[in-house]
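> What follows is a predicted protein model with its sequence.
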Amino acid sequence: MNSTHYTYFTLAAYFDIGLLKYLFFVIVMIFYALTVAANVLLIVVICVNRSLHEPMSLFMCSLFISELYGCTMLFPMIMVQLLRDVHTIATSLCFLQIYSVHSYSTIEYLTLTVMSYDRYLAICHPLQYHTLMTNNRIATLIAVPWFYGFLIVLITISVSSSLQLCGNIIHKVYCDNYSVVKLACSNTSAFNIYGLFISFATIGIPCLIFIYTYMRILKVCFSGSKQTRHKAVTTCTPHLASVINFGIGGGFELIQSRFNMNHVPNILRILLSLYFFVIQPFFNPLMYGLKISKIRILCKSLLFAKM
């Protein structure tokens, strides 16, 4: 097939909804504003209250910042596309969106992995926790997901952007790397092998860490005191819920990318593809804000201080 240098991509998942596009625009804008407000609120609460300057709270703060980064790179572009009659995106903007979407998901996943390691130390090694969790180690555990996420996705995008393409139609409401790779004319076997290696390093190893840490936590809970079990449930429930929600969103995204979904209604396909990037940034601050009593109390005091 003949390859062409495309200056834009067409996002084919959008369809004509007439004046309803203004309603959807308002809904997306409100949801975006609520997501930003929830994450900013918890970041401010953690930063201004010294009692929350603990390792877990600092990791949560990093998580909320990554969610602000992810939703800010997705929502505004979706709102612009909703108001447009021709749903195209410049090639440079498409790869920028790919970079931000994939780096966000990588940073989010690795930060959740770091948080599981933190809970493992706090519950399984409580006496050595503060000795092991030094300031330098905390800074390293916060920085590594960001550095790795930005670097590995930059390398991946550099490889995929060099591919010769035989089409410019992406069947989604946003750009993603796998959709672009599927448009390549040349043999992508080498890229697929590279993708498997990166997937194991980025997804497989953290998954093993999740399994190991929670197996150890469960073992301590079953053999420990009632107080230990209560501490584990209180601090691990929001994190475990966040991990499960992340896994559900990742599963939807994997199904969307790898399997033929033409038999599924278009609106349902759009909702499934957005679940990963829309629900997670809204779900996490809500879960942590409601489940962790200290944060819940400080949020109330901050919001209703004047009253």
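All right, it came through fine. Numbers count the residues shown, from 1 in each chain.

> CA only for contacts and neighbour counts going forward, please
Will do.

> right, and residue 180 touches residue 170 too?
Yes - between residue 180 and residue 170 there is a contact under Cα atoms under 8 Å: 7.2 Å.

> ranges for the strands of the stretch 101-250 of the chain?
169-170 (DSSP state E, counting those that start in this stretch).

> Mind jotting down where the helices sit in it?
Under the criterion DSSP state H, counting those that start in this stretch, helices of the stretch 101-250 of the chain are mapped to 129-132, 135-160, 177-181, 189-199, 205-223, 226-258.

> So which bits of the first one are buried?
By that I understand helix 129-132. residue 129 (16 or more other Cα atoms under 10 Å).

> and that helix, how far out from the chain's middle?
Helix 129-132 sits 29 Å away from the centroid of its parent chain (Cα atoms, centre = their mean, to the nearest Å).

> which residues touch residue 61?
42, 43, 46 (Cα atoms under 8 Å, 6 or more residues apart in numbering).

> let's see 6 Å
For residue 61, the contact set (Cα atoms under 6 Å, 6 or more residues apart in numbering) comprises residue 43.

> Against that first model, consider the following:
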Amino acid sequence: MSQTSLNVTLMFTAFGYPRSLNYLFFAFTLLVYLTSVFANVFLMLIIYLESSLHKPMYIFLFNLAINGLIGSSTVWPKIMDYLLSDTKESSLEDCLIQAFWTNFYGGSAYTILTLMAYDRYVSICKPLQYHSIMTPTKVKQLLTVAYIFPGFSISIQVYLISRLPMCSYTIHKLFCDNLAIANLSCVTSNLVNLHGLYVIVALVVLPLCVVLLSYVKILLVSLKTSKEAQKKALNTCTPHLITFINFSLASLFSVIYNRFSLYLPREINVFMSVHFVLVPPLLHPIIYGIRTQEIRKCLTKIIRKRRIFLSAI
């Protein structure tokens, strides 16, 4: 018998039965979540407070940090709740909401990373035209697209999945995503599959191609410049390249997990299911904080001011 009501209760089986070890997992999860929130908020504060960082690249980075907070806050509080709860249940409506924000986090992160690659391309390949191309208005327009386009595309996907008749109510994962909910349906929808393919192409494949093309052009231009210019280009691109590769690997792990989770050991399942929302939000602000010279200088400046202020008290 099919069921499409949003009042359906779904069960999560990946947590297992409540046991004392869950408290250890809860403590670790809380530590990771708070560290991720602190790192992203701290990076946002540095960019916001330092006027020298009010540039397109750092404005994009500021929004990447916001994106990291969305990803972490969508998943980790719910997982911590399940770790301490005797019942691992969620309504279909709440599950769909979590699926939307999880996919929005992934889609908008790829879009923002693509904008950052484009910014590096303009900065290195068209330095004399940079300020006329990357104007404040242009940056706002690009960021608007980075949020609206993924949000609109994923909203349609979630809506289509919500209309599917359901015959199963057990999710063998730690949190909700579109594929997990779609697999509960009694039928296979060609429309859902087609739109899912569109989302992957539009929000993953296309951004990947744009980033690769940007770096190919950056490489070709850099090869024609001096060693000093090549070193400068490498220093400005390395944090973004590391971040992009890191997020791409997390996305790949997520795809592998979604397709082959039934054939993998439980421990690997758990790691791969949370890697997508664990590693990128935690590492991105750390990578940029360590690898970006301007941010390091601003951080040193803030610490020095604080020391002077405390010594004056």
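Noted; the coordinates are in hand. Since the structure is predicted, the reported quantities are computational estimates derived from the model, not experimental observations.

> What would you report as the TM-score here?
TM-score of the superposed chains, computed with TM-score structural alignment, normalised by the length of the first structure, equals 0.96; 305 aligned residues with a Cα RMSD of 1.4 Å.

> Identify whichever of the helices of the stretch 101-250 of the first structure lies nearest to residue 26 of the first structure.
helix 226-258 (23.6 Å; Cα to Cα).

> ok, back up a step: how about the helices of the stretch 101-250 of the first structure in a markdown table, adding distance to residue 295 of the first structure?
Shown next, in a markdown table, are the helices of the stretch 101-250 of the first structure (distance: least, Cα to Cα, whole Å):
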| stretch | distance to residue 295 of the first structure |
| --- | --- |
| helix 129-132 | 21 |
| helix 135-160 | 20 |
| helix 177-181 | 37 |
| helix 189-199 | 34 |
| helix 205-223 | 23 |
| helix 226-258 | 12 |
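
> so the helix or strand harbouring residue 56 of the first structure versus helix 226-258, what angle?
Under the criterion of DSSP states H and E, residue 56 of the first structure resides in helix 55-72. Counting by axes from the mean of the first three to the mean of the last three Cα atoms, to 10 degrees, helix 55-72 of the first structure lies at 20 degrees to helix 226-258.

> For residue 16 of the second structure, which three-state class applies?
What DSSP: H, G, I helix; E, B strand; the rest coil gives for residue 16 of the second structure is coil.

> Just say which of the helices of the stretch 101-250 of the first structure is most tucked in.
Comparing the helices of the stretch 101-250 of the first structure by mean neighbour count (mean count of other Cα atoms under 10 Å), helix 177-181 comes out on top with a mean of 18.

> Distance check, residue 64 of the second structure against residue 288 of the second structure.
According to Cα to Cα, to the nearest Å, residue 64 of the second structure stands 11 Å off from residue 288 of the second structure.

> more neighbours, these two?
residue 64 (25 against 20; other Cα atoms under 10 Å).

> Need the overlap of contacts for residue 180 and residue 170 of the first structure.
Counting by Cα under 6 Å, 6+ apart, nothing touches both residue 180 of the first structure and residue 170.

> related to what we said a few turns ago, between the helices of the stretch 101-250 of the first structure, which one is closest to residue 35 of the first structure.
helix 226-258 (15.3 Å).

> could you give the angle of the following helix or strand past that closest one to helix 226-258?
Next helix or strand after helix 226-258 of the first structure toward the C-terminus (DSSP H and E): helix 266-291. Counting by the same axes, to 10 degrees, helix 266-291 of the first structure lies at 160 degrees to helix 226-258.

> Helix 266-291 of the first structure vs the second structure, average offset?
Once fitted to the second structure, helix 266-291 of the first structure is off its aligned match by 0.6 Å on average (mean Cα distance after the TM-score superposition for the first structure).

> From the contact counts, what lies against that helix?
Applying 3 or more Cα pairs under 6 Å, 6 or more residues apart in numbering; DSSP states H and E, one finds that helix 266-291 of the first structure contacts helix 226-258, helix 293-303.
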